[in-house]
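[1] sequence? don't have it. structure:
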């Protein structure tokens, strides 16, 4: 039973750290453009193509 006195505060602390990290990433704009990265993978940049002789 005394183990719960240690595990419950640790789990609450870890949960609040995870929630804080999630809210920080939302405020920082991490999830603003979810489709942009998927589209940029398919784009062919001119500077990435091999040089033709």
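    Yes, it's here. Remember, predicted model here, so these are calculated numbers, not experimental data. Numbers count the residues shown, from 1 in each chain.
[2] use CA for all of it now, contacts and neighbours both
    Will do.
[3] and residue 28, how far from residue 1?
    As judged by C-alpha to C-alpha, to the nearest Å, residue 28 and residue 1 stand 41 Å apart.
[4] higher neighbour count, the two?
    residue 28 (10 against 5; other C-alpha atoms under 10 Å).
[5] which helix in this structure runs the most residues?
    Secondary structure of the chain per DSSP state H: the longest helix is helix 2-28.
[6] want to compare, so here's the second one:
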């Protein structure tokens, strides 16, 4: 029976260690996204084209 108590204590300690490591990684910027902002500018033109196409289509529909 004492083995169960030891295993429970060890598992709680391991869980706390992982929680502290996760919080430290988040505060340290480990999960910050550095890739997406640098690539976003490559796809901005497509978004502008799609928006302008929608505007042109709505203006054509209004004139009809």
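    Okay, I see it. What you are looking at is a predicted structure, and each value in this text was computed from that prediction instead of being measured.
[7] drop the TM-score for these two in here.
    After superposition, the two chains reach a TM-score of 0.62 (TM-score structural alignment, normalised by the length of structure 1), with 38 aligned residues with a C-alpha RMSD of 2.1 Å.
[8] mean distance, the longest helix of structure 1 to its aligned residues in structure 2?
    Its matched residues in structure 2 lie on average 0.4 Å from helix 2-28 of structure 1 after superposition (mean C-alpha distance after the TM-score superposition for structure 1).
[9] how far does the host helix or strand of residue 47 of structure 2 sit from the chain's center?
    Using DSSP states H and E, the element containing residue 47 of structure 2 is helix 35-63. For helix 35-63 of structure 2, the gap between its own C-alpha mean and the chain's C-alpha mean amounts to 24 Å (C-alpha atoms, centre = their mean, to the nearest Å).
[10] against which helices or strands is that helix packed?
    With contacts taken as 3 or more C-alpha pairs under 8 Å, 6 or more residues apart in numbering; DSSP states H and E, helix 35-63 of structure 2 sits against no other helix or strand.
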